[in-house]
Structure formats: C-alpha cells, structure tokens
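Peer 1: My questions concern the predicted model and sequence given below.
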Amino acid sequence: MKLGIVCGYGTDLNNDIEGYLNSVLEFSINNNINKLILTGGITQKSSKISEASLMHQILEGLNLDLEIVLEEESITTLHNLLYSKKIINTFDEKIEKLYIFCDAVRIFKVFCLSKIIFNNYSVETIYFQRKENFLIYCMQIPSTIIQALGVIFPELEKIIITSRQQWNELMDSYKQSK
C-alpha cells in the first residue's frame, strides 16, 4: 500500500486549502497512492470544524478512488505525524511507501520529524507552495528543533501540546477583542 499523510493548515478557505488539496490529489493519482490520512484538529475555538474534516468536506464531492482516514486531534506538525503513526499502527496492510504532504514553509520540519518518527518506513516528503505570513517562516527553525526534541523526550512533547493550546486560546481572545 502507498499511503499519504496530509498536514492540515487551518480552516480558513482563504488560505488556499483547495489549491493545496488539488496538488495533493494530482500527486496521489499520478503516484497510485491508495489511502490518505487527513490530519489536523480544531486549532481555533471559533472554528466548528477540524482541519481534517474541512479537507474531507472539500474532497467528498469528488469521486476518488482513495480511502480517506481522518486524524482530528493534532494541533501541531509534530502531532500531525505522531497521531498519524498511531493510526498507521492499526492498519493490517504493509506500507510500501509513505508520502507526507505539507507546505513549503514547513518542509524542513516535516522532513526532520519524519526521519525520527517514521524511521522504519520508506518516506518521501512532498511540499507545495502556499501563501503564509513571513513570521511563520521565521518561527520554523526554533519550532523544528523544539518539536524534534519533543519526539525524543515525551515530557517535552506534553509541554509542546499544552503550550500550543494556550497559544491558540490567546489568539482566539485577541481576535474576539478586535
């Protein structure tokens, strides 16, 4: 089986999620991918839908010859991959090749994390251009280091998820006050 993991990036349709998914689908069809795991939880309290569910809704209307699995708990790139690995561990089929889809901003992080998390698999990281705020680019180097350490040290992984939840709450409060 060829499997793809699709990292989610918010639930704002203005962030070109549809273009991102079209690129993922084109690659998946051209490379005979059998199954996709759509990843991403509810990253903003104001959102009523998870990132994975939004991607699924976009793909639902298309008659795809792909099995779709949702991972709706993660709120960081690290957790997209860790929770996807838990799902993968429940599959009976042998994974011939694992593709991880992300945006160009996070390619280095996803590449590094995948080498640690999926070291028993043949992994290829595929990225697509997507409009992103410059600050997000700047945050990727420290974020990559911290999240890679989170894979190695489970206590740090728990701190990462708690910190991200607190950050999301702070951002929600800030947006509501405007």
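Peer 2: Ah, there it is.

Peer 1: all contacts plus neighbour counts: C-alpha atoms, from now on.
Peer 2: Fine.

Peer 1: got the residue ranges for the strands in the protein?
Peer 2: 2-7, 35-39, 67-71, 97-103, 123-128 (DSSP state E).

Peer 1: Looking at these, which is nearest to Glu169?
Peer 2: Shortest distance between Glu169 and those, using CA to CA, is found for strand 35-39: 20.2 Å.

Peer 1: residues contacting Thr43?
Peer 2: Gly10, Ser50, Glu51, Ile75, Asn168 (CA atoms under 8 Å, 6 or more residues apart in numbering).

Peer 1: likewise Leu81?
Peer 2: Ile5, Leu113, Ser114, Ile117.

Peer 1: now swap in Ala104 and tell me
Peer 2: Contacts of Ala104 by CA under 8 Å, 6+ apart are Tyr127, Phe128, Gln129, Arg130.

Peer 1: another one to put next to it:
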Amino acid sequence: MNVGIVCGYGIVADERLVAYVRCVIEYASAHQLDTLILCGGQTIREEKRTEAETLREIMGDDVVRFHLLMEETSISTLHNLLYSRQLIETRRLPVKSVTIFCDTLRFMKVFCLTKLLFHAYSAQVVSFQRKEPLFMYALQLPFTLLQCVGAVCPPFERLLLRCRKLAAKSQQTR
C-alpha cells in the first residue's frame, strides 16, 4: 500500500488551499497512491469543521480515487505526522511507501520530522508552492527545532501541544 499524508492548512477553502489540494490529487494519481490520510483538526474553535474535512470537501468527486483516512485531531505539523503514524500503526496498514505532502514554507520542518518519525518506512516529502506572508518564513527555523525536539521527547511534545492550544484560545478571545 502506498500512503499519502496530506498536511492541512486551514479551514477556509481559498484559492491557495484549492490549488494545493489539486496538486496533491494530481501527484497522488500519477504516482498510484492507494490511501490518503487527510490531516488537521478543528483549528478555529468557533468552526465545527476540521481541516481534514475541508481537504475532503475540496477534493470533491476525486475522493473516489483513493481510500481516505481522516486524522482530525492535530493542530500542528508535528501532530499531523505523529497522529498519522499512529493511525498507520493502530490500523496495521501494510505500508510500502509513505509520501508526505506539504507546502514549500514547511518543507524543511516536514523533511526533518519525516526522518525522525517515519524512519521505519520508505518515506519522501513532496512540497507545492503556496504563497505565505514573509514573516512566516522567519518563524520556520525555531518552529522546526521545537517540533523536532517534540518528535523525540514526548513530555516536550505534550508541552508544545498545551502551548499551541493556549495560544489559539487567547487569539480567539481577542
């Protein structure tokens, strides 16, 4: 089984997210991926929809091309990958290869996390261009380092998750 893990990027189906999903579908079809794990939880408290549901909605009729698994609890790149790996392991999927999809902004972070979390699999990272604000590029180095530490140190991973939830909560009350 060839599995693709699709990192989610928000619950708003704007043109950037739609273009990203279209690129994923095109690549997954051309490379004969059997299963796609759509990742992303409820990142905006007022919204009932998850990022994974948004990805599935954007896929439209293309959902029938793949066996879909929904990972709907993650709120960070680290957790997209951690929870997807747990899904693969708990379902005992007979995985031959793993392709992880992300945007170019997060490529280095996803690449590093893939080396740490998917070393037991034949894994690769495929990124697609997505326009992001310049300041987001500056944040990637510290986020990459923090999430890599979280990938190998469960207590730190739980601390990162708590901090992320607190930050999201404080942003929503503004």
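Peer 2: Sure, I can see it. Please read all numbers here as calculations on a predicted model, not as lab measurements.

Peer 1: Just give the TM-score of the two.
Peer 2: The TM-score (TM-score structural alignment, normalised by the length of the second structure) is 0.95; 174 aligned residues with a CA RMSD of 1.3 Å.

Peer 1: rewinding a little: just put the strands of the first structure in JSON lines and tack on mean neighbour count and distance to Ser23 of the first structure.
Peer 2: Converted to JSON lines, those look like this (neighbours: other CA atoms under 10 Å; distance: least, CA to CA, whole Å):
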{"stretch": "strand 2-7", "mean neighbour count": "24", "distance to Ser23 of the first structure": "11"}
{"stretch": "strand 35-39", "mean neighbour count": "24", "distance to Ser23 of the first structure": "13"}
{"stretch": "strand 67-71", "mean neighbour count": "18", "distance to Ser23 of the first structure": "16"}
{"stretch": "strand 97-103", "mean neighbour count": "22", "distance to Ser23 of the first structure": "10"}
{"stretch": "strand 123-128", "mean neighbour count": "18", "distance to Ser23 of the first structure": "7"}
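
Peer 1: okay if I get the ones you listed as a markdown table plus distance to Gly19 of the first structure?
Peer 2: Converted to a markdown table, these look like this (distance: least, CA to CA, whole Å):
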| stretch | distance to Gly19 of the first structure |
| --- | --- |
| strand 2-7 | 13 |
| strand 35-39 | 15 |
| strand 67-71 | 18 |
| strand 97-103 | 11 |
| strand 123-128 | 9 |
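
Peer 1: nearest to Ile152 of the first structure, of these?
Peer 2: Among these, strand 123-128 comes nearest to Ile152 of the first structure, with 19.0 Å by CA to CA.

Peer 1: sorry, back to before: of the contacts of Leu81 of the first structure - the most surrounded one?
Peer 2: Ile5 (25 neighbours; other CA atoms under 10 Å).

Peer 1: The contacts of Thr43 of the first structure into a markdown table, with extra columns for neighbour count and distance to Ile88 of the first structure?
Peer 2: Listed next are the contacts of Thr43 of the first structure as a markdown table, based on neighbours: other CA atoms under 10 Å; distance: CA to CA, whole Å:
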| residue | neighbour count | distance to Ile88 of the first structure |
| --- | --- | --- |
| Gly10 | 22 | 23 |
| Ser50 | 24 | 20 |
| Glu51 | 30 | 19 |
| Ile75 | 23 | 18 |
| Asn168 | 17 | 28 |
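
Peer 1: Could you list which of the residues you listed belong to helices?
Peer 2: Judged by DSSP state H, the contacts of Thr43 of the first structure include Glu51, Asn168 as members of helices.
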